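In: output the structure for:
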Amino acid sequence: MDITILSIFPKMFQALNESLIGKAQEKELVNIDVVDFRDFTTNKQNHVDDAPYGGGAGMLLQAQPIYDAMDYVEKKKPGKKRVVLLDPAGKTFNTKMAKDFAKEDQLVFICGHYEGFDERVKDLVTDEVSIGDYILTGGELPTMSMIDATLRFVPGVLGNSFSAEEESFSNNLLEYPQYSRPADFRGKKVPDVLISGDHEKIRLWRLEQALKKTLERRPDLLEHASLTDEEKKLLRKIRQNN
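Out: Sure thing, here's the model as predicted:
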């Protein structure tokens, strides 16, 4: 996978050279380039923003430097691209979107700043995406979050190929509780079923715990979950016992 990020704060993305993403780059599972679109300004002041027509508070990112930066990216990396604009008004990012992004050969993220974008920038993009109903100072942090979530679904990035499938939200269920050694820590004991050695009982316990946690904390997720007959039966049992 090839990822390009357009930002006026390229140093922020040094964090992507660490941990699993850094290792994925070393293994050449993903290539990440950051393009500073300030380098493409044509005015003497090197500004990438200007006041909006019609007046109003704040400054808008201009279309020209972003268009020219995208022209540069296209010449350097020809081919079909999925271009993501970080915008608070966009669709909310989720696991399904991360899985879809992971199937792409080329992703481009355009990070906003200031009050917003010249509307014409949106003609360049395929997706307008937000990470939630709140405002940050720019699109850099949301971009890093999306890249991290997306790369977990790229084969080879995670050490355990099953990890991403078992984590929270992967099937619209929150993750079941997990424990490590020691079995008894300050009087807090690991559930007996987990040290029983009975894999079927462990599987059922984990499934029931995931359903219970989801029902308690995020019942909205169950509205969209495609539950199996086994899961529906366990869910009915949980509801009856509550």
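
In: alpha carbons only for contacts and neighbour counts from here, please
Out: OK.

In: remind me, longest helix of the protein?
Out: Among the elements of type helix in the chain, defined by DSSP state H, the one spanning the most residues is helix 199-217.

In: which positions within the helix or strand following it qualify as buried?
Out: Sequence-wise, the next helix or strand downstream of helix 199-217 (DSSP states H and E) is helix 219-222. Along helix 219-222, these residues count as buried under the neighbour rule (16 or more other C-alpha atoms under 10 Å): Leu222.

In: how far does helix 219-222 sit from the chain's center?
Out: On the basis of C-alpha atoms, centre = their mean, to the nearest Å, helix 219-222 is displaced by 20 Å from the centre of the chain it belongs to.

In: ok, now stretch 50-59?
Out: With C-alpha atoms, centre = their mean as the basis, the mean position of stretch 50-59 lies at 31 Å from the chain mean.

In: with stretch 199-209 instead?
Out: Taking the mean C-alpha point of stretch 199-209 and that of its whole chain, the gap between them comes to 28 Å (C-alpha atoms, centre = their mean).

In: what sits up against it?
Out: Taking contacts as C-alpha atoms under 8 Å, 6 or more residues apart in numbering, the residues outside stretch 199-209 that touch it are 176-177, 193-194, 231, 234-235, 238.

In: second chain to compare with the first, below:
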Amino acid sequence: MRIDIVTCVPSLLDSFFAHSILKRAQQGGFVEVVIHDIRDYSVNKHRTIDDYAFGGGAGMVLQIEPIARCIRKLQSERQYDEVIYLTPDGELMQQRMVNQLSLKGNLILLCGHYKGVDQRVRDLFVTREVSIGDYVLSGGELAAAVLADAIIRLLPGVLNDETSALTDSFQDNLLAPPVYTRPADFEGNKVPEILMSGHEVKIESWRHEQSLQRTKERRPDLLE
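Out: From the prediction side, this is the model:
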């Protein structure tokens, strides 16, 4: 998989993809992440990429021309399955969506900024719009990082234990059960004995019951 991220603040993303699982995924050849600065595709010598909105109002709008140049250049070089625009009014990101996207080949993630992008960008180039929650950020960079992280960790070979992702919260519409590690006894607070029994069937049954209970208490909407 290749993920191209189009942004006007590339430095916000550099560090995010340079550590931990995301770094190993790239070094291992499981994914290629390329960050593009919209200003490199500006149509004037001042590298301007935004302007006032027609009709007035507060805030600036990202222009269509530099974004169109960038996306068209990328699309001339390879086939993309989706051009995703990160926006608060997009489809709410859920694990089901992430699972689907992890099966794709190449993705373009477009980060909004200021008051967003010229609507014609969305009309002409974007194939999917995604929101990571009902709130507004300064730009789409953090949202793009969140989406990319969720996708990349699902790619075969990225995690040392590939079954780990299958037991994450939301994979089966349940929240993950509680987990414990050493010491077994911390100031009288002990790990449930079942987890140290070595009986795999009973342990899995306990975990499933804990997942159900936690979901009922915290996210009953998932069970509906």
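
In: TM-score for these two?
Out: For these two chains in superposition, a TM-score of 0.97 is obtained (TM-score structural alignment, normalised by the length of structure 2); 222 aligned residues with a C-alpha RMSD of 0.9 Å.

In: which residues in structure 1 form strands?
Out: 2-7, 31-36, 49-50, 60-61, 82-92, 106-110, 116-117, 127-130, 184-185, 188-189 (DSSP state E).

In: highest mean neighbour count out of those?
Out: Of all the strands of structure 1, strand 106-110 has the most neighbours on average by mean count of other C-alpha atoms under 10 Å, namely a mean of 23.

In: what's that strand in contact with?
Out: Among residues not part of strand 106-110 of structure 1, those counted as contacts by C-alpha under 8 Å, 6+ apart are 1-7, 79-86, 101, 139, 143.

In: that one vs structure 2, mean deviation?
Out: In the superposition against structure 2, strand 106-110 of structure 1 averages 0.4 Å from its aligned positions (mean C-alpha distance after the TM-score superposition for structure 1).

In: structure 2: matching residues for that strand?
Out: The counterpart of strand 106-110 of structure 1 in structure 2, counting by TM-score structural alignment, spans residues 106-110.

In: average offset of the longest helix of structure 1 relative to structure 2?
Out: By mean C-alpha distance after the TM-score superposition for structure 1, the fitted helix 199-217 of structure 1 averages 0.6 Å away from its aligned residues in structure 2.

In: and for structure 1, the residue most distant from the center?
Out: Distance from the C-alpha centroid of structure 1, by C-alpha atoms, centre = their mean, peaks at Gly187 (37.7 Å).

In: could you measure from that residue over to Ser180 of structure 1?
Out: 14 Å (C-alpha to C-alpha, to the nearest Å).

In: mind checking how far the residue nearest the centre of structure 1 is from Lys189 of structure 1?
Out: Averaging the C-alpha coordinates of structure 1 gives a centre point, and the residue nearest to it by C-alpha atoms, centre = their mean is Met146 (2.6 Å). To Lys189 of structure 1, Met146 of structure 1 is 36 Å away according to C-alpha to C-alpha.

In: related to what we said a few turns ago, which position in structure 2 pairs with the residue farthest from the centre of structure 1?
Out: When structure 2 is aligned by TM-score structural alignment, the residue opposite Gly187 of structure 1 is Gly188.
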